[in-house]
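[1] Following is a predicted model, sequence given first.
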Amino acid sequence: MEAELAALAGSGAATLIELMVTASWTQAKERLTRFFAGKHAAEDLLRELDISHGEVMAACDARRRHDD
């Protein structure tokens, strides 16, 4: 069971990263916030997702520069 949960978590994380680098990110971020956050925690979660999004985009940009 533990291996299955790890695989599921890995798949979910990979999907989240893929969404962060696409135009679908805004919609996905809103849905994630509604799913995981209560009314009071939504702003905190949105802030954390924005920070993570910025980090992923910076890593993608750095990789593109390195590959060029």
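    Yep, it's here. Just so it is clear, the structure is predicted and the values come from calculations on it, not from any experiment.
[2] rest of the way, CA atoms for contacts and neighbours
    OK.
[3] now the host helix or strand of Ser11: how far from the chain's centre is it?
    Element membership of Ser11, judged by DSSP states H and E, is helix 2-20. Computed by Cα atoms, centre = their mean, to the nearest Å, the separation of helix 2-20 from the middle of its chain amounts to 11 Å.
[4] and if you look at stretch 35-54?
    Here stretch 35-54 is found 11 Å from its chain centre; the criterion is Cα atoms, centre = their mean.
[5] List the buried residues of it.
    Ala42, Leu45, Leu46, Leu49, His53 (16 or more other Cα atoms under 10 Å).
[6] structure B:
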Amino acid sequence: MSIIFVSAFDILDKRAPGTPEQFRELHEAVFSIRHRVKQHMDTGIQPREIIPVRGLLRAAEVAEDVVGNIVGQLAA
């Protein structure tokens, strides 16, 4: 779980990379994190794990929205 935690917050803190391909790679990484966190929630995690996982899910959603908007602007 610590790998997902670090990855989600690295993405939130990361400054915009330089190329459209780097934006797409970043967006794919965020989607992957969000998917893995949801899988953990769906498999029945322990109650003490719910708070950090929900926090990570929200962080991933925010990052996905931000990066998705940037990718959309680049594609337009």
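    Alright, I've got the coordinates. As the structure is a prediction and not an experimental result, all values here were calculated from the model.
[7] Quick check: TM-score for this pair?
    Here the TM-score for the pair of chains, by TM-score structural alignment, normalised by the length of the first structure, is 0.48; 46 aligned residues with a Cα RMSD of 3.0 Å.
[8] coming back round to it: nearest to Ala28 of the first structure, of the buried residues of stretch 35-54 of the first structure?
    Leu49 (10.4 Å; Cα to Cα).
[9] Okay, and the closest residue to that closest one other than its chain neighbours sits in which element?
    Leaving aside its sequence neighbours, Leu49 of the first structure sits nearest to Lys29 (Cα to Cα, 6 or more residues apart in numbering; 7.1 Å). Secondary-structure assignment from DSSP H and E places Lys29 of the first structure in helix 25-36.
[10] how many degrees apart are that helix and helix 2-20 in direction?
    Here helix 25-36 of the first structure points in a direction 140 degrees away from that of helix 2-20 (axes from the mean of the first three to the mean of the last three Cα atoms, to 10 degrees).
[11] Which other helices and strands does helix 25-36 of the first structure contact?
    helix 42-67 (3 or more Cα pairs under 8 Å, 6 or more residues apart in numbering; DSSP states H and E).
[12] just to revisit the earlier point, could you pull out the buried residues of the helix holding Lys29 of the first structure?
    Trp25, Lys29, Thr33.
[13] What are the contacting residues of that helix?
    Here helix 25-36 of the first structure makes contact (Cα atoms under 8 Å, 6 or more residues apart in numbering) with Leu19, Ala42, Leu45, Leu46, Leu49.
[14] Can you tell me which of the residues you listed comes closest to Glu2 of the first structure?
    Nearest to Glu2 of the first structure among the contacts of helix 25-36 of the first structure: Leu19, at 25.7 Å, using Cα to Cα.
[15] just checking, Val53 of the second structure touches His35?
    No. Val53 of the second structure is not in contact with His35 according to Cα atoms under 8 Å; the separation is 11.8 Å.
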